[in-house]
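Undergrad: Predicted model follows, preceded by the sequence.
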Amino acid sequence: MGTAGRPAYDAYADWYEGFISGGGDYLRRVHATVTDLLGAGEGSCLDICCGTGAHASVPAGLGWTPVGVDLSGGQLRHARGRLPVARGVHPCFVGAFADWGHHPSVVVDERYADRSRSFDSWNTSGVRVRVGAWHLPLADLVNATVAAGLRLVRVVEAGPGGVPDLFGLLALRDR
């Protein structure tokens, strides 16, 4: 949460909309990863941490009906024009514990297990230094997915030079 119980991204929603909608290599890689992860299909596709809905066109273009969930009402204000949305708490996988300053080497420190909020980031002009984040170790994320009654189908990591900076998972609720 941000100040006074307000989600941190609310104060930066308009900035983030311009930032993420600007395109660039990272956005193209995210869209390629989502395309690879989902493939063509039909039915509902839940976009957890949907933010401004900037990725909604990808599952929609594959035949899915994307539905977004995010904690930030400010972000959802932008997302509503792109997909149906609901406001809810979601997990985050972020990397205050990872120093990407000497890419392709990435240094991971002891903060990987720290689940507290952090504004630490190797990128002093990025999203994390503005809004902070709560890290969720991968084991916790996968276990929360299974505990929610979802069946884990596939997990992907992607990044330049074989060093992942994207993580995605496909989980389905059996009917």
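TA: The structure has been received and is ready for your questions.

Undergrad: drop to CA atoms for contacts and neighbour counts, all remaining ones
TA: Will do.

Undergrad: isn't G51 right next to D70, touching?
TA: Yes. Between G51 and D70 there is a contact under CA atoms under 8 Å: 6.0 Å.

Undergrad: Pull up the overlap in contacts between the two.
TA: Overlap of the contact sets of G51 and D70 (by CA atoms under 8 Å, 6 or more residues apart in numbering) consists of L76.

Undergrad: looking at it, C92 is touching H135, isn't it?
TA: Yes. Contact status for C92 versus H135: in contact at 5.7 Å, counting by CA under 8 Å.

Undergrad: higher neighbour count, those two?
TA: H135 (23 against 16; other CA atoms under 10 Å).

Undergrad: list the contacts for that one?
TA: The neighbourhood of H135, defined by CA under 8 Å, 6+ apart, consists of 92-96, 112, 114-117.

Undergrad: what do you get for S72?
TA: 7-10, 51, 87.

Undergrad: What lies in contact with stretch 37-49?
TA: By CA under 8 Å, 6+ apart, stretch 37-49 touches 56, 59, 62-71, 90-92, 154-156, 168-170.

Undergrad: Drop anything exposed from these.
TA: 56, 59, 63-71, 91-92, 168-170 (16 or more other CA atoms under 10 Å).

Undergrad: on that earlier part again, can you flag which of the contacts of stretch 37-49 belong to helices?
TA: Using DSSP state H to define helices, the subset of the contacts of stretch 37-49 located there is P59.

Undergrad: What's the local residue count around the closest residue in space to D120 that isn't next to it in sequence?
TA: Once flanking residues are discounted, D120 sits nearest to A96: 5.1 Å by CA to CA, 6 or more residues apart in numbering. Neighbourhood size, A96 [other CA under 10 Å]: 25.

Undergrad: cool, and A40?
TA: Using other CA under 10 Å, A40 has 13 neighbouring residues.

Undergrad: can you tell me how far it sits from V146?
TA: Distance, A40 to V146, by CA to CA, to the nearest Å: 24 Å.

Undergrad: Against that first model, consider the following:
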Amino acid sequence: MTAYDAIAEWYETSFLAGQREDPLAIRPIVRDLLGPGSGPCLEVGCGTGVHAELIRSLGRTPLGVDVSEGMLRYATDRLPAARGDAGALPFTTGSLPAVVAVMVHTDMPAYPAVLREAARVLAPGGVFVHVGVHPCFCGGFADRSDERAVVIRPGYREAGWTTASWTDQGLRDKVGAAHLPLPELLHAVLDAGLTFERFAEGGEPSPLVLAWRAKKSPDRLSNPVAPG
């Protein structure tokens, strides 16, 4: 997508430099929720591939899919990655033991469809890990000017795409963001045929990150049906 292509160099050379100390505790959250394993682990919305080393350190083989050619130019030295739509993954049904989505669900207006695709390509018993901005405390509706007390203004209950952002130091003011209130986000996971196993939050003093580990039931149909 053009917006992400346009910011790829800034993201790789400037934004990520400010994330080296991992202020949101993303790396330990991924390490804890994903855990050791073997075989391929697909990262949907892999961007420049910065999580590949962590996935590899867990014994897994990182693979990536992203829509942005600009981002993928930086990813090629970090992991095998293909340009593609996370809502139509180029993988066989039931072929992957693990899928992760790290800080990308706000980039995906059709995230429920992405979750259904993740469930489709997962093998029975396969693991899905989501790490994303906290839907309750981040967004254009969140006033974080005082880090000691987040003020939630009208807008949290309104699902959709917005260019409003609580900070001008990240991606959201540059490319916009999709928002789903917490119940809709969690229901989308259940509707995809995944079962929650564990949860985590990251960021201080109030959480900026919400994460979970879910599993595809061994007796679940390969193609979960979207609710009517």
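TA: Yep, that arrived. All values derive from a computational prediction rather than experimental measurement.

Undergrad: for the buried ones among the contacts of stretch 37-49 of the first structure, which one is nearest V129 of the first structure?
TA: C92 (15.1 Å; CA to CA).

Undergrad: A98 of the second structure and L122 touch, don't they?
TA: Yes. Judged on CA under 8 Å, A98 of the second structure makes contact with L122 at a distance of 6.5 Å.

Undergrad: Show me which helix runs longest in the first structure.
TA: Longest helix of the first structure, by residue count under DSSP H: helix 24-38.

Undergrad: which residues in the second structure does whatever helix or strand comes next after that one match up with?
TA: Remark: after helix 24-38 of the first structure, the chain's next helix or strand is strand 44-48, criterion DSSP states H and E. Using TM-score structural alignment, strand 44-48 of the first structure lines up with residues 40-44 of the second structure.

Undergrad: Tell me where the second structure has strands.
TA: All strands of the second structure, identified by DSSP state E, fall at 40-44, 61-66, 81-83, 96-102, 122-133, 142-143, 151-152, 160-162, 177-179, 194-202, 209-216.

Undergrad: Go through stretch 11-29 of the first structure and flag the buried ones.
TA: For stretch 11-29 of the first structure, by 16+ other CA under 10 Å, it's 11-13, 16-17, 20, 29.

Undergrad: where's the residue sitting nearest the centre point of the first structure relative to G168 of the first structure, distance?
TA: Residue closest to the average C-alpha location in the first structure (CA atoms, centre = their mean): C49, at 5.1 Å. According to CA to CA, C49 of the first structure and G168 of the first structure sit 12 Å apart.

Undergrad: before we move on, what about Y26 of the first structure?
TA: 14 Å.

Undergrad: Repeat that for G22 of the first structure.
TA: Distance, G22 of the first structure to G168 of the first structure, using CA to CA: 22 Å.

Undergrad: Check A113 of the first structure too.
TA: Distance of A113 of the first structure to G168 of the first structure, given as CA to CA: 19 Å.

Undergrad: repeat for E110 of the first structure
TA: Counting by CA to CA, the separation of E110 of the first structure from G168 of the first structure is 23 Å.

Undergrad: repeat for G95 of the first structure
TA: Noted for G95 of the first structure: a distance of 15 Å to G168 of the first structure, by CA to CA.

Undergrad: same question, A40 of the first structure
TA: A40 of the first structure is 16 Å from G168 of the first structure, by CA to CA.

Undergrad: how far apart are the longest helix of the first structure and its match in the second structure?
TA: Superposing on the second structure and averaging over aligned pairs (mean CA distance after the TM-score superposition for the first structure), helix 24-38 of the first structure comes out at 2.5 Å.

Undergrad: so how far is that helix off the chain centroid?
TA: 12 Å (CA atoms, centre = their mean, to the nearest Å).

Undergrad: for stretch 37-45 of the second structure, same thing?
TA: 13 Å.

Undergrad: got it, and stretch 4-23 of the second structure?
TA: Between the centre of stretch 4-23 of the second structure and the centre of its host chain there is 16 Å, according to CA atoms, centre = their mean.

Undergrad: for that stretch, how far is the first residue from the last?
TA: In stretch 4-23 of the second structure, first residue to last residue: 23 Å (CA to CA).

Undergrad: neighbouring contacts of that stretch?
TA: Contact with stretch 4-23 of the second structure is made by 48, 68-71, 74, 170, 175, 203, as judged by CA under 8 Å, 6+ apart.

Undergrad: go with 6 Å
TA: The contact list for stretch 4-23 of the second structure (CA atoms under 6 Å, 6 or more residues apart in numbering) reads 68, 70-71.

Undergrad: start and end residues in the first structure for stretch 62-77 of the second structure, please.
TA: Aligned using TM-score structural alignment, stretch 62-77 of the second structure spans residues 66-81 in the first structure.

Undergrad: Return the distance of that stretch from the chain's centre.
TA: Distance of stretch 66-81 of the first structure from the chain centroid (CA atoms, centre = their mean) equals 13 Å.

Undergrad: for stretch 211-220 of the second structure, same thing?
TA: Put simply, stretch 211-220 of the second structure sits 16 Å off its chain's centre (CA atoms, centre = their mean).

Undergrad: Show me what E110 of the first structure aligns to in the second structure.
TA: Counting by TM-score structural alignment, E110 of the first structure corresponds to P154 in the second structure.

Undergrad: Count the neighbours of the nearest residue to its match once chain neighbours are set aside for me.
TA: Once flanking residues are discounted, P154 of the second structure sits nearest to F141: 6.1 Å by CA to CA, 6+ apart. Counted with other CA under 10 Å, residues neighbouring F141 of the second structure total 19.
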